[in-house]
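1. following is a predicted model, sequence given first.
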Amino acid sequence: MSLGTKFNPKDVCNWCHKEQGRDNLRVCGGCRMVRYCSRNCQRGAWKTHKFSCSQNQQLVASLREDPVQESFNSLLTRWLTVWKPFLVMHGPIAYDLANSPRNKMQTHCVFFDIESRPNEKQVAKAFTMLRGGCIPKTAWADRLRADGNGDFADNFLEDDRGQDTATLCFWVTRHDSDDPTSGLVRQLYFSMRDGGNFYRKWGKEESRQIVEGWAEAAAFTIEEGNHTKLLKPSSGLKGLDASG
């Protein structure tokens, strides 16, 4: 995707990450949550999608019996759709690619802990960011296991999309519930056509300083609900491609 254009995740193939247009994509017949542009892409994705497909079907079935949780899940989906262009542009900053090995995106992920806000009617302000940063993927998997999601953690580590794909992970809680099972986890993947070179070309000290303030700046921007705000000029981001 060119970040200068309006992005709709429903227009993008979930495997090759190319923007094809919704009419040219086939929805997964199982979970009906991801789309592919061809049978080859669907077959290519099946090894890693098989587990999440089953999990998504179970989630949808369970949500039908819990209107409150179903509404919470729907709100999160809409919030992520609104914020996705911002997240795609500014999430990778946390990798500090100018000071990192070439395979940093393959071994690490960027995490966001977010929580719903009470009585908020604007979708863009529906969640607040509590904390975030860049951690090894194994650390995210450990967190999933500690929450009782061992199979999901194993699948996450097995889903190796190479060194040119960024992974954003969201740990989502409800402000009105102390029940840990009411929380949700989402993972957003997107490939970079330039392999992240835009970020690697930043000065090492410049990148380091920006990364130090990244979480605070991202949290402030999300708190404002200003999903069109740029944390750093992004005129060089034309080489990015994104999908969920």
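-> Received the coordinates, thanks. Numbering: from 1, shown residues only.
2. switch to C-alpha atoms for all contacts and neighbour counts from now on
-> Will do.
3. the one helix or strand R43 maps to: which residues count as buried?
-> If you go by DSSP states H and E, R43 is part of helix 39-63. Neighbour-count burial for helix 39-63 flags 41-42, 45, 49, 53, 63 (criterion: 16 or more other Cα atoms under 10 Å).
4. could you check the angle the helix or strand following it makes with helix 39-63?
-> Later in the chain than helix 39-63, the nearest helix or strand by DSSP H and E is helix 67-90. Interaxial angle, helix 67-90 versus helix 39-63 (axes from the mean of the first three to the mean of the last three Cα atoms, to 10 degrees): 140 degrees.
5. assign L230 to helix, strand or coil.
-> Under DSSP: H, G, I helix; E, B strand; the rest coil, L230 falls in the coil class.
6. can you count the residues close to it?
-> 13 (other Cα atoms under 10 Å).
7. residues contacting it?
-> Counting by Cα atoms under 8 Å, 6 or more residues apart in numbering, L230 touches 86, 90.
8. distance check, the residue nearest to the spatial centre of the chain against V60.
-> Compute the mean C-alpha point of the chain, and by Cα atoms, centre = their mean the closest residue is L188, 2.4 Å away. As for L188, its distance to V60 is 19 Å (criterion: Cα to Cα, to the nearest Å).
9. putting a second one here so we can go through both:
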Amino acid sequence: MSDFCSNCMKVLGRDNLRTCGQCRFVRYCSRGCQRAAWSTHKTTATIETLSKWINAWRMSLTSWSLWALAPNASEKDKLSTHCFTLRLEDLAEVGVLPRTRIYELLQEEDVAQHQIDNFVGDVRGDHTVQIVVFSPGFLRFVYFSIRDIADRQAKELDEVKIRIRDGVPLALQQSVEAGNLLGHKAYLTFIAAQAIADGVA
């Protein structure tokens, strides 16, 4: 949160600023400044809808992102160099992308420069999963740490885990399109049944 008014840019300290009731992020020194900024801020203020969607899907996104990122011995720094990404507009991008590609996407989507700078400067290391959710005009980051990362990185991926990882984009897309918050729970059973049928497991 900032210590300055997002409209007139006066530095007044957090306690002397009012928070936008929509996004709960931007701050103003007065109702006048808030009204003056509303025409440009109203689009980003509706990020509340995206936040509600992310909160509803949080557990599912956690599972999907772990399976897609599949941290293992051959890529110890994968979590610090890649993010699980969802472009919600038409689910055009679902999957694991390098941070450099996400940087390009953010520039293509005309995301505010300060948000791009925050993304570039926020490198959390190889023990934190980074999820990027965006659609035109909206951008959110979700982070969570993995406690047993050393155990995961000590193992190579077997054929079943590779199938799990590679199937995530399509399976997640189908879950989102169907509004199935619990699609991740059936996914592993589906992959296991496929592997058994193919004689892999």
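-> Sure, I can see it. Treat the numbers as computed from the prediction; the structure is a model and nothing was measured.
10. care to give me the TM-score?
-> Laid over one another, the chains give 0.66 as their TM-score (TM-score structural alignment, normalised by the length of the second structure), with 161 aligned residues with a Cα RMSD of 3.4 Å.
11. what about the strands in the second structure?
-> Secondary structure of the second structure (DSSP state E): strands at 18-19, 27-28, 82-87, 94-98, 128-135, 138-145.
12. now render the ones you listed as a markdown table, adding distance to G183 of the second structure.
-> Below are those laid out as a markdown table (distance: least, Cα to Cα, whole Å):
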| stretch | distance to G183 of the second structure |
| --- | --- |
| strand 18-19 | 36 |
| strand 27-28 | 38 |
| strand 82-87 | 16 |
| strand 94-98 | 15 |
| strand 128-135 | 18 |
| strand 138-145 | 19 |
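13. and those, which is most packed in?
-> Comparing the strands of the second structure by mean neighbour count (mean count of other Cα atoms under 10 Å), strand 27-28 comes out on top with a mean of 25.
14. and it, how far out from the chain middle?
-> How far strand 27-28 of the second structure lies from its chain's middle: 26 Å, per Cα atoms, centre = their mean, to the nearest Å.
15. so which other helices or strands are in contact with that strand?
-> If you count contacts as 3 or more Cα pairs under 8 Å, 6 or more residues apart in numbering; DSSP states H and E, strand 27-28 of the second structure packs onto strand 18-19.
16. how about 10 Å then?
-> strand 18-19, helix 31-45 (3 or more Cα pairs under 10 Å, 6 or more residues apart in numbering; DSSP states H and E).
17. now render those as JSON lines, adding distance to R163 of the second structure.
-> Formatted as JSON lines, these follow (distance: least, Cα to Cα, whole Å):
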{"stretch": "strand 18-19", "distance to R163 of the second structure": "46"}
{"stretch": "helix 31-45", "distance to R163 of the second structure": "38"}
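18. single out the most deeply packed of the ones you listed.
-> Ranked by mean neighbours (mean count of other Cα under 10 Å), those are led by strand 18-19, with a mean of 18.
19. where does that one end up in the first structure?
-> The counterpart of strand 18-19 of the second structure in the first structure, using TM-score structural alignment, is absent.
20. if we can go back for a sec, the strands of the second structure: which one's closest to S2 of the second structure?
-> strand 27-28 (7.2 Å; Cα to Cα).
21. who touches I131 of the second structure in this structure?
-> 61-62, 65, 82-86, 95-96, 140-144 (Cα atoms under 10 Å, 6 or more residues apart in numbering).
22. map it onto the first structure.
-> Checking TM-score structural alignment: I131 of the second structure goes with L168.
23. then L181 of the second structure?
-> L181 of the second structure maps onto H227 in the first structure, by TM-score structural alignment.
24. and N55 of the second structure, by the same measure?
-> Match for N55 of the second structure (TM-score structural alignment): T81.
25. circling back: for the strands of the second structure, which one sits closest to F119 of the second structure?
-> strand 138-145 (8.8 Å).
26. what about the closest one, how far off from the first structure?
-> For strand 138-145 of the second structure, the mean deviation from the first structure after alignment is 1.0 Å (mean Cα distance after the TM-score superposition for the first structure).
27. buried stuff in stretch 146-166 of the second structure?
-> Of the residues in stretch 146-166 of the second structure, those buried (16+ other Cα under 10 Å) are 149, 152-153, 157, 160-161, 163-166.
28. from those residues, which is closest to A197 of the second structure?
-> Among these, and counting by Cα to Cα, the member closest to A197 of the second structure is V160, at 12.0 Å.
29. and stretch 113-124 of the second structure, which residues are buried?
-> Neighbour count says stretch 113-124 of the second structure has 116, 119 buried, by 16+ other Cα under 10 Å.
30. show residues contacting it.
-> Taking Cα under 10 Å, 6+ apart as the rule, stretch 113-124 of the second structure contacts 79-81, 99-100, 102-104, 106-107, 110, 130, 132, 139-141, 143-145.
31. again with stretch 155-165 of the second structure
-> 64-75, 95-96, 166-167, 171, 187-188, 190-192, 194-196, 200-201.
32. buried subset of those residues?
-> Going by neighbour count (16+ other Cα under 10 Å), the contacts of stretch 155-165 of the second structure have 64-73, 95-96, 166-167, 171, 187-188, 191-192 buried.
33. quick one: T46 of the second structure and G137 touch, right?
-> Yes - in terms of Cα atoms under 10 Å, T46 of the second structure counts as a neighbour of G137; the distance is 9.4 Å.
34. which non-adjacent residue is nearest Q57 of the first structure?
-> C31 (5.1 Å; Cα to Cα, 6 or more residues apart in numbering).
35. pull the number of nearby residues for the one you found.
-> C31 of the first structure, neighbours per other Cα under 10 Å, totals 18.
36. please report how far it lies from V110 of the first structure.
-> From C31 of the first structure to V110 of the first structure the distance is 26 Å (Cα to Cα).
37. E216 of the first structure too?
-> Taking Cα to Cα, one finds E216 of the first structure at 14 Å from V110 of the first structure.
38. quick one, which of the helices and strands packed on strand 27-28 of the second structure is nearest to G125 of the second structure?
-> Of those, nearest to G125 of the second structure by Cα to Cα is helix 31-45, at 28.7 Å.
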